[in-house]
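Undergrad: below are the sequence and a predicted model; questions follow.
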Amino acid sequence: MARRIAGQTAIVTGAGQGIGREIVRTLLEAGAQVVAVARNEVGLERLQEEMQAGRRLLAVACDIRDPLEVERLFEVAAERYGRIEIVVNNAGVGLFAGIEETPVACVDEMIDTNLKAVIFMCQVAFAHMKRNGGGQIVNVSAVLGQEALPHSAAFSASKWGVNGLSEALRQEGRRYGIRVAVVAPGETQTDFAGTPAYNKPHGLKPETVADSVRYLLMQESDVQTAHLVLRPDGAGA
């Protein structure tokens, strides 16, 4: 029997725009309570106005690169909703340039946001889910996290790390009833890494990625798709 999302509580990072916003919308439509997380308070305010979900949506401004802020995020979420069953680590940043033209500050930002923040989120999620009988984590990676291309070195490295982290945690979480999966989209029609959505006519729609996250969360209990790759139809990575 397919797992139910209705009535569960989900934390979604990078929720202020793009894929994250569509994941929030999809989970709300499925009946979940959602804690929407982003650094940009303006984006979160727009999200609350757009979704009009009342108490089923809690917007929290948080820098998930800071482990202390991550701990506080889970405290705030638990105070509002109690048990947290779902965590979707979607927040990410990117810069595509030759390795010699990639500033150290940009390397730090990609590793801190795309990988270290996911580790921090998973650490606190595991502690919470162990106490409460299990849960589900979906980490948003990228096709470039397994099929690297020129001018993507630091970004690919960060997402490659997410894939390794997720597989290790999938195995670690089994005994505790914690399921960990990855969705790896190719180019998507969102504003990302300095390229606006309108310049990606053949990219995936953000709602397609969101639907894939919901699919992973609703799988039958006797099966798990651990790594779901999404490629734009007729395009490359």
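TA: Happy to help now that I have it.

Undergrad: going forward, measure contacts and count neighbours with C-alpha atoms only.
TA: Fine.

Undergrad: show me which residues of stretch 98-117 are buried.
TA: 102, 107, 109-117 (16 or more other C-alpha atoms under 10 Å).

Undergrad: this is the comparison structure:
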Amino acid sequence: MARLLAGQTAIVTGASKGIGRAIVRHLLEHGVNVVAVARNEYGLERLQEEMRVGKRLLAVACDIRDQLEVERLFEVATDRFGRLEIVVNNAGVGAFAPIEEIDAVMLDEILDTNLKAVFYMCRAAFGHMKRHGGGQIVNIAALLGLESEAHASAYCASKWGVMGLSEALHLEGRPFGIRVATVAPGPTQTEFAGSSSSTRHPALRPETVAEGVAYLLTQGDDIRMSQLVLR
């Protein structure tokens, strides 16, 4: 039997634009309370204005690369909504260039955002979900977390890392009622890594990725799906 999402609470990172914004909208339409997280405060303000759902949407400016800020995020979210049943780790950055052009600053930005921040969020989520009888985590990876291409070394490394992290947590979470899965989309119609959405055709719509997240979240207890690949 499919799960009902209405009345549950979700944290969504990278929520101010693109795929994250589409996920927020889709979950709100399913009756979920959403904690929308991003570094871009202006983008979060616009999100709140556009969604018009009152207290069901809480926007929180947070740098999830910082462990202390992640801890504060969960405190703020639980103060507002109590139990958190869902965490969607969507925030990500990309840089595509020959390896000689990927300097230490760029490498740290990619790995800290795409992998370490996901680890921090999952660790905090596990602590909360173990205390409250379980929950669901969906990590947004990428097709380049399963495949590779030239000039994507750092990005591929980060997304392959997310896939490995998610598969390990998929197993680790089972005894505690914590379901962990990944959505791995191909090119999507968003402005990502300096690429305009108008140049990314053919490509997935952000709404398609959001529907994929909802599909995973609504699966019954008899299904143990850990990966959803969208091409």
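TA: Nice, thanks for sending it over. What you are looking at is a predicted structure, and each value in this text was computed from that prediction instead of being measured.

Undergrad: save the buried residues of stretch 98-117 of the first structure as TSV, and put in distance to residue 202 of the first structure and secondary structure too.
TA: Output for the buried residues of stretch 98-117 of the first structure, formatted as TSV (distance: C-alpha to C-alpha, whole Å; DSSP: H, G, I helix; E, B strand; the rest coil):
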residue	distance to residue 202 of the first structure	secondary structure
102	27	coil
107	28	helix
109	28	helix
110	25	helix
111	28	helix
112	30	helix
113	27	helix
114	24	helix
115	27	helix
116	31	helix
117	30	helix
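
Undergrad: could I get the buried residue list for the helix ranked longest in the second structure?
TA: When every helix of the second structure is counted residue by residue (DSSP state H), the longest turns out to be helix 153-173. With burial defined by 16+ other C-alpha under 10 Å, the residues of helix 153-173 of the second structure counted as buried are 153-163, 165-167, 169-170, 173.

Undergrad: and for stretch 191-205 of the first structure?
TA: Within stretch 191-205 of the first structure, the residues scored as buried using 16+ other C-alpha under 10 Å are 197, 203-205.

Undergrad: turn the residues you listed into JSON lines, including distance to residue 214 of the first structure and secondary structure.
TA: Putting these into JSON lines (distance: C-alpha to C-alpha, whole Å; three-state DSSP) gives the following:
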{"residue": "197", "distance to residue 214 of the first structure": "23", "secondary structure": "helix"}
{"residue": "203", "distance to residue 214 of the first structure": "20", "secondary structure": "coil"}
{"residue": "204", "distance to residue 214 of the first structure": "16", "secondary structure": "strand"}
{"residue": "205", "distance to residue 214 of the first structure": "15", "secondary structure": "coil"}
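
Undergrad: list the contacts of the residue positioned nearest the centre of the first structure.
TA: For the first structure, residue 90 is the residue whose C-alpha lies nearest the centre (C-alpha atoms, centre = their mean; 2.0 Å). Contacts were defined as C-alpha atoms under 8 Å, 6 or more residues apart in numbering; by that measure residue 90 of the first structure touches 12-15, 19-20, 139-141.

Undergrad: ok, and the closest non-adjacent residue to residue 28 of the second structure?
TA: Spatial nearest neighbour of residue 28 of the second structure, chain neighbours left out: residue 34 (6.8 Å); criterion: C-alpha to C-alpha, 6 or more residues apart in numbering.
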